[in-house]
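**Q** quick one: sequence and predicted model below, then my questions.
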Amino acid sequence: MKRPLIVVLNGPNLNMLGLRQPDIYGEATLDDVEQLCLQAAERLDVTIDFRQTNGEGELVSWVQECRGRASGIVINPAAYGHTSIALLDALLAVELPVIEVHMSNIHRREAFRHHTYVSQAARGVICGLGIRGYAHALQAVADMIEDEG
C-alpha cells in the first residue's frame, strides 16, 4: 500500500535557521528540521516532500501542486503568513488538511505577527515549540488523513 504524502513547505528566511536570530529561532538549521521531519515520517509511515523558498509565487505554486498529489500539508509560511492572501487562497483551493507551524510563539512577539492569513486555511496552528513543532504537525496531519481515510 502506498504511503500518504505530506508536503512540508517552508517560507522565506528559513534557509537561514541556525544563523538568523538564534535567541528566537534556536541553533537548529533547516537541514536539522528536515532530518527531524524524515524521522517523524518514518515513525508515522508517511512520505514527505520537504521544500523551502524565499519566493511567494513559488510557494503558492507548490501549494497548488499538492492538489491531487498530496494527502496533507505542513507549512511554516514565515513572514508570508502575515502578508499573503495569495497563499491563503492557494491553501483553500487545494482542499487538504493543513497545519501551520511557527517555531517561535508569534503571540509573544510584535503585534503584526499575531495575525496570520494562513490560519484561516489551517485546521490547526502550532507555535512556540521550536523545531519540535514540525513533528507535532506531521502527527496531526497523519491523524487527520487516517481519520478521513
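**A** Ah, there it is.

**Q** switch to C-alpha atoms for all contacts and neighbour counts from now on
**A** Noted.

**Q** pull the longest helix from the chain.
**A** When the chain is scanned for its longest helix (criterion: DSSP state H), the result is helix 132-148.

**Q** please compare the first structure with the one that follows:
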Amino acid sequence: MKIIIINGPNLNLLGKREPEIYGNKTFDDFYQELKLKYNTFDLDYYQSNIEGELIDKLQEVGFSYDGIILNAAAYTHTSVGIADAVKAITTPVIEVHISNTFAREEFRHHSFLSPNVKGIIIGFGMKSYELALQSFI
C-alpha cells in the first residue's frame, strides 16, 4: 500500500515550534519511527510552506497512491485551492491536525478541506498521523 504524508506550512519547525502545543519531537524523527513500525507500507513524506507546491503534490500523487494523510496546517482554514485539489483527485485523503483546533483560536474552527476528505483526526499529537495511517489498513 502506497501512502504519502503531506505537511503544510511551519510543520518543518516541529520540535522547535511551540512545544507546549506540538511537542518536542521533530517530524523527521517521528517519520523514521513510523516507517520502521509500518514497514509493510510504501510510505512517503512531503512538506512545503508554499500553497501552490502543496496543490502540485496533491495533483501529482492523487491518482496513483492508495492514500494521502494531509496536514495542511494554517492553509486548512484559508485555502479554497487546496480544498479544490483534494476534491479533484481520486486518492482518499485523511485530514489530520496535531492539536485540537477547536480548543484554539476561533478561525481554526473552520476547515475548507473537511467536506472533501474521507475522515478527520484532530488533537492526538503526532499520534494523529499514525491513527490516519491505521485507517487505511
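**A** It's in. Everything quoted here is computed from the prediction, not taken from an experiment.

**Q** picking that back up, just checking, what packs against the longest helix of the first structure?
**A** Helix 132-148 of the first structure makes packing contacts with helix 30-44, strand 72-76, strand 98-102, strand 124-127 when contacts are defined by 3 or more C-alpha pairs under 8 Å, 6 or more residues apart in numbering; DSSP states H and E.

**Q** against the second structure, where does the shortest one fall?
**A** Following TM-score structural alignment, the aligned partner range for strand 124-127 of the first structure in the second structure is 119-122.

**Q** contact partners of the matching stretch?
**A** Contacts to stretch 119-122 of the second structure, defined as C-alpha atoms under 8 Å, 6 or more residues apart in numbering, come from residues 93-101, 114, 128, 131-132.

**Q** distance to residue 8 of the first structure added to the helices and strands packed on helix 132-148 of the first structure, as JSON lines?
**A** As requested, these are exported to JSON lines (distance: least, C-alpha to C-alpha, whole Å):
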{"stretch": "helix 30-44", "distance to residue 8 of the first structure": "8"}
{"stretch": "strand 72-76", "distance to residue 8 of the first structure": "5"}
{"stretch": "strand 98-102", "distance to residue 8 of the first structure": "10"}
{"stretch": "strand 124-127", "distance to residue 8 of the first structure": "14"}
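
**Q** same list (these) but as JSON lines, adding distance to residue 19 of the first structure and mean neighbour count.
**A** Converted to JSON lines, those look like this (distance: least, C-alpha to C-alpha, whole Å; neighbours: other C-alpha atoms under 10 Å):
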{"stretch": "helix 30-44", "distance to residue 19 of the first structure": "10", "mean neighbour count": "16"}
{"stretch": "strand 72-76", "distance to residue 19 of the first structure": "18", "mean neighbour count": "27"}
{"stretch": "strand 98-102", "distance to residue 19 of the first structure": "17", "mean neighbour count": "28"}
{"stretch": "strand 124-127", "distance to residue 19 of the first structure": "20", "mean neighbour count": "18"}
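
**Q** which one of these lies closest to residue 9 of the first structure?
**A** Closest to residue 9 of the first structure of these, according to C-alpha to C-alpha: strand 72-76, at 4.7 Å.

**Q** and the closest one with helix 132-148, angle?
**A** Between strand 72-76 of the first structure and helix 132-148, the angle comes out at 160 degrees (axes from the mean of the first three to the mean of the last three C-alpha atoms, to 10 degrees).

**Q** matching residues in the second structure for strand 72-76 of the first structure?
**A** Under TM-score structural alignment, the match for strand 72-76 of the first structure is residues 67-71.

**Q** average distance between the match of strand 124-127 of the first structure and the first structure?
**A** Its matched residues in the first structure lie on average 0.9 Å from stretch 119-122 of the second structure after superposition (mean C-alpha distance after the TM-score superposition for the first structure).

**Q** run the chain-centre distance for that stretch.
**A** With C-alpha atoms, centre = their mean, to the nearest Å as the basis, stretch 119-122 of the second structure stands 10 Å off its chain's centre.

**Q** got it, and stretch 105-120 of the second structure?
**A** Distance of stretch 105-120 of the second structure from the chain centroid (C-alpha atoms, centre = their mean) equals 12 Å.

**Q** how far away is residue 29 of the first structure from residue 7 of the first structure?
**A** Distance check for residue 29 of the first structure against residue 7 of the first structure: by C-alpha to C-alpha, to the nearest Å, it reads 19 Å.
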